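Trainee: okay, sequence plus prediction incoming.
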Amino acid sequence: MSLSAPRGTADILPKDAKKWQYVEQQIKSICDNYNYQEIRTPLFEHTEVFQRGVGDSTDIVQKEMYTFEDRGGRSLTLRPEGTAAVSRAFVEHKLFGEPNQPVKLYYFAQMFRYERPQKGRMRQLNQFGVEVLGSASPSVDAEVIDLAMTVYRKLGLSSIKLVINSLGDKESRTNHRNALVEHFSPHKHELCADCQTRLSQNPLRVLDCKKDRDHPAMKTAPSILDYLNEESKEYFEQVKTNLTAMGIQYVVDPNLVRGLDYYNHTAFEIMSDAEGFGAITTLAGGGRYNGLIEELGGPNTPGIGFGMGLERLLMALEAEKVEIPLDDALDCYVVAVGNKAELEAVKVVHQLRNEGIQADKDYQNRKMKGQFKAADRLQAKYVLILGESELERQVINVKSMGTGEQTEVSLGNIVEAMKGYLQGGKGE
């Protein structure tokens, strides 16, 4: 029997893990600059959190969730998206009562969706997300979009495009919904089975259908922008004004609706225009979701956020040939010859590591030549050589692998010496 990772999942091996760590650290640094705090929610939630938070009519709830019953008969679901889970935590822990408002949060989390795997779309995916809860200001919408754009820009992406739309308030959406039903009803039986259901449950999502996007009725469908009331129009104008003030370019797409029921007012996606990136160009997407907190049992609390796929981010970096700056070199490798020297090497490596210096040694009982080869493979900056004669004199030889220069250092001073060498000093 051949065992392999389940379909739609992938192992992140050590050679790639450092790229992930670098990207995540850069994103965390940006979040710190924007004064966002990290939140971590459980890997699974009560199924109702997503049914109520994401919406029964969405593809996520209807087709894509990994749902199971535990031994107590409770229905639980592996987290398919981040907003509903964060919102549940916001309500449960009464973060709406915090003195500092709005509450600005970010997360790194694994999501699980049962969908057809393809390049950049996995069944287990890694996502960075942001949620701001407690402000209905258009400037917050612009800030959230700015944060997402900053992540891509700081990491070196240039072929990206911001697409925005307004879904309006409840009144605007109701009027648009009625217009969509009236428009698509004569063509109902020409649409796919999903869209026939959506037409009665959530007609806005018909516009987001991939199967029927070339249907003639799609091209003449009523635009949400034609049904925005004055308040919604003004809100959208202020969002655009804020984006312009920050120098962020955007394109307005009236057909951008997003795939979740909780969105209203601002909706946006960030796409890659990089050549060869692939058919699925969306890198991140989000929007405003006023009303979700109340749906989950909390007080009237406006919110806005986005989700960013990290797999897709790394794909975009590769497509644009952005080099991730990684230092794979080891600070030092201790070569020991003889049993007594081997024991001393254990001590030296321990001391170096405790002082924040990267250090390693041989664990394969290699000869000296084999140990030097191992040091080369690890790209060691320095090799520390310890034999029986050095041990008798309580010294250790430090060889620079860059210059070939070799220096004798007392064992008692090896830590301070290595600090000096690594900082560009003389070592002693």
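Mentor: Arrived safely. Numbers count the residues shown, from 1 in each chain.
Trainee: going by C-alpha atoms from here, please, whenever you check contacts or count neighbours.
Mentor: Fine.
Trainee: which residues in the stretch 101-250 of the chain form helices?
Mentor: Here the stretch 101-250 of the chain has its helices, by DSSP state H, counting those that start in this stretch, at 138-154, 170-184, 193-201, 216-219, 230-245.
Trainee: want to throw the ones you listed into JSON lines with mean neighbour count and distance to Val349?
Mentor: As requested, the helices of the stretch 101-250 of the chain are exported to JSON lines (neighbours: other C-alpha atoms under 10 Å; distance: least, C-alpha to C-alpha, whole Å):
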{"stretch": "helix 138-154", "mean neighbour count": "19", "distance to Val349": "37"}
{"stretch": "helix 170-184", "mean neighbour count": "18", "distance to Val349": "65"}
{"stretch": "helix 193-201", "mean neighbour count": "16", "distance to Val349": "62"}
{"stretch": "helix 216-219", "mean neighbour count": "14", "distance to Val349": "67"}
{"stretch": "helix 230-245", "mean neighbour count": "17", "distance to Val349": "53"}
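Trainee: in addition, the following structure is provided for comparison:
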Amino acid sequence: MSFKVPRGTQDIVPGQSEKWQKIEEIMRRLCNVYRYPEIRTPIFESTELFKRGVGDSTDVVQKEMYTFEDRGGRSLTLRPEGTASIARSYVEHKMFGHPDQPVKMSYIGPMFRYERSQKGRFRQFVQFGVEAIGSKDPAVDAEVIELAMRVYQEAGLKNLKLVINSLGDKEVRDAHREALIEHFQPHIAEFCGDCQKRLEQNPLRILDCKVDAENQLIATAPKLTAYLNEESASYFAQVKAYLDVLGVDYVVDANLVRGLDYYNHTTFEIMSTAEGFGAITTLCGGGRYNGLVEEIGGPESPGIGFAMSIERLLLALEAEEVELDIHNELDLYIVAMDDSAKLKAVELISSFRAKGIAADIDYAGRKMKGQMKAADRLNAKYVIVLGDTELQEDAANVKFMATGEQEKVPFHDLVNYLLSHK
């Protein structure tokens, strides 16, 4: 019987994992610069957290969650996204009491959604995101958006498009909701079953439907921006002003609504415009979620954040033919001629590794020629051959593979020699 990875998952094997590590390195470095320290939350949470936080009317809750009952009869769910968990942690650990607000956090980890597998989309996927909870300053919105853009730019992407919109406050959303119901009600039978349910639950979600995207009624639906009150319009204008100051280019799209119920005010997506990237162009999405913390039992704590898939980022790099600058060099390979030499090689290699020198030896019982070929395949910078002569002299010839030049170095000085020639 043979086994394969479950549908919608993947193995990230050596040769690929280095790319992931490079991307994660960029993300962590930028989070340090922007002061978004890492938070790590459980992979599963109470199902009710996601129902209340993400929203009962969303596809995520209704169709895509991996939910199970534990032996104590509790309903638990593998996290489909990161924001609800972080909001829960913010409340549970009373971070709202910290003197410095907002509390800024970042995360990288696996998320789980039962959806149709396709290129760049998996049922287990790795998501990077940031959250800033505890401030309603529009400058924070601009900072979060700039950080997301910086990740893609520093990874090497050029073909990017930032789309922003305002969903307004509760008053705006309520007025727009009634207008949408009035608009869609006479013709709702033309729409899919999901949209028929959404009409009363959350009609805004009809605008985000993939099944009925070409229906003319969606194109002619009332625009939320037309309902912005003075406060919401002013807030959106400030966000745009800060983005202008930061030199972040954007396009305003009144149809951008995002797929989770907790969004309000600023919402945004970053898309790839690279040729051949695919029909689904979204790389990253985020927005403001004033009210989410209160929904799960905390005090008033406005927040904003984004989430991006590392799988989608790597796909965009592939579409633009961007090669990541990955340093995975082997400093030294030791070729051992016999068992005595192998014993010395093991001793030496341990001392090299203790000083941060990447070193390796043969574990397959190859002859000298096979070991030299292995050193070449591994792209070793230096090679040392150990035999009777070297053991007697307590010294070895260090060969620089790029030129073939060799230099005789005593065993006791090998570490210093290699460190000085790294």
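Mentor: In hand now; what should we look at? Just so it is clear, the structure is predicted and the values come from calculations on it, not from any experiment.
Trainee: tm score of chain vs chain?
Mentor: Superposed pair, TM-score by TM-score structural alignment, normalised by the length of structure 2: 0.99. Supporting alignment: 422 aligned residues with a C-alpha RMSD of 0.8 Å.
Trainee: picking that back up, to Met315 of structure 1, which of the helices of the stretch 101-250 of structure 1 lies closest?
Mentor: Of all the helices of the stretch 101-250 of structure 1, it is helix 138-154 that lies closest to Met315 of structure 1, at 12.1 Å by C-alpha to C-alpha.
Trainee: can you count the residues close to Thr83 of structure 1?
Mentor: By other C-alpha atoms under 10 Å, 26 other residues sit near Thr83 of structure 1.
Trainee: can you tell me how far it is from Thr407 of structure 1?
Mentor: Going from Thr83 of structure 1 to Thr407 of structure 1 by C-alpha to C-alpha, to the nearest Å gives 58 Å.
Trainee: in structure 1, which residue is closest to the centre?
Mentor: For structure 1, the residue nearest the mean C-alpha position is Phe128 (2.6 Å; C-alpha atoms, centre = their mean).
Trainee: who are the packing partners of the longest helix anywhere in structure 1?
Mentor: Scanning structure 1 for the longest helix, with DSSP state H as the assignment, gives helix 14-33. When contacts are defined as 3 or more C-alpha pairs under 8 Å, 6 or more residues apart in numbering; DSSP states H and E, helix 14-33 of structure 1 packs onto helix 138-154.
Trainee: run the angle between the helix it packs on and helix 14-33 for me.
Mentor: Using axes from the mean of the first three to the mean of the last three C-alpha atoms, to 10 degrees, one finds that helix 138-154 of structure 1 and helix 14-33 are set 150 degrees apart in direction.
Trainee: mind reading off the mean deviation between helix 138-154 of structure 1 and structure 2?
Mentor: For helix 138-154 of structure 1, the mean deviation from structure 2 after alignment is 0.7 Å (mean C-alpha distance after the TM-score superposition for structure 1).
Trainee: packing partners for that helix?
Mentor: With contacts defined as 3+ C-alpha pairs under 8 Å, 6+ apart, helix 138-154 of structure 1 has these neighbours: helix 14-33, strand 124-133, helix 230-245, strand 264-272, strand 282-288, strand 303-309.
Trainee: now the angle from the first one to strand 124-133?
Mentor: Compare the direction of helix 14-33 of structure 1 with that of strand 124-133 by the same axes, to 10 degrees and you get 0 degrees.
Trainee: following the chain onward from helix 14-33 of structure 1, which element is next?
Mentor: Per DSSP states H and E, the first helix or strand lying C-terminal to helix 14-33 of structure 1 is strand 37-38.
Trainee: distance from the chain centre to that next one, please.
Mentor: Centre-to-centre, strand 37-38 of structure 1 and its host chain are 14 Å apart (C-alpha atoms, centre = their mean, to the nearest Å).
Trainee: next, the mean deviation of that strand compared to structure 2.
Mentor: Averaged out, strand 37-38 of structure 1 is 0.7 Å away (mean C-alpha distance after the TM-score superposition for structure 1).
Trainee: who's in contact with the helix or strand just after that strand?
Mentor: Downstream of strand 37-38 of structure 1, the next assigned helix or strand under DSSP H and E is strand 44-46. Strand 44-46 of structure 1 has contacts (C-alpha atoms under 8 Å, 6 or more residues apart in numbering) with Arg74, Ser75, Leu76, Thr77, Leu78, Arg79, Ala85.
Trainee: with stretch 92-100 of structure 2 instead?
Mentor: For stretch 92-100 of structure 2, contacts defined as C-alpha under 8 Å, 6+ apart pick out Tyr90, Val103, Gly134, Pro299, Ser301.
Trainee: can you check stretch 250-258 of structure 1 too?
Mentor: Residues from elsewhere that reach stretch 250-258 of structure 1, judged by C-alpha under 8 Å, 6+ apart: 161-167, 204-205, 207-208, 223-225, 267-268, 285-286.
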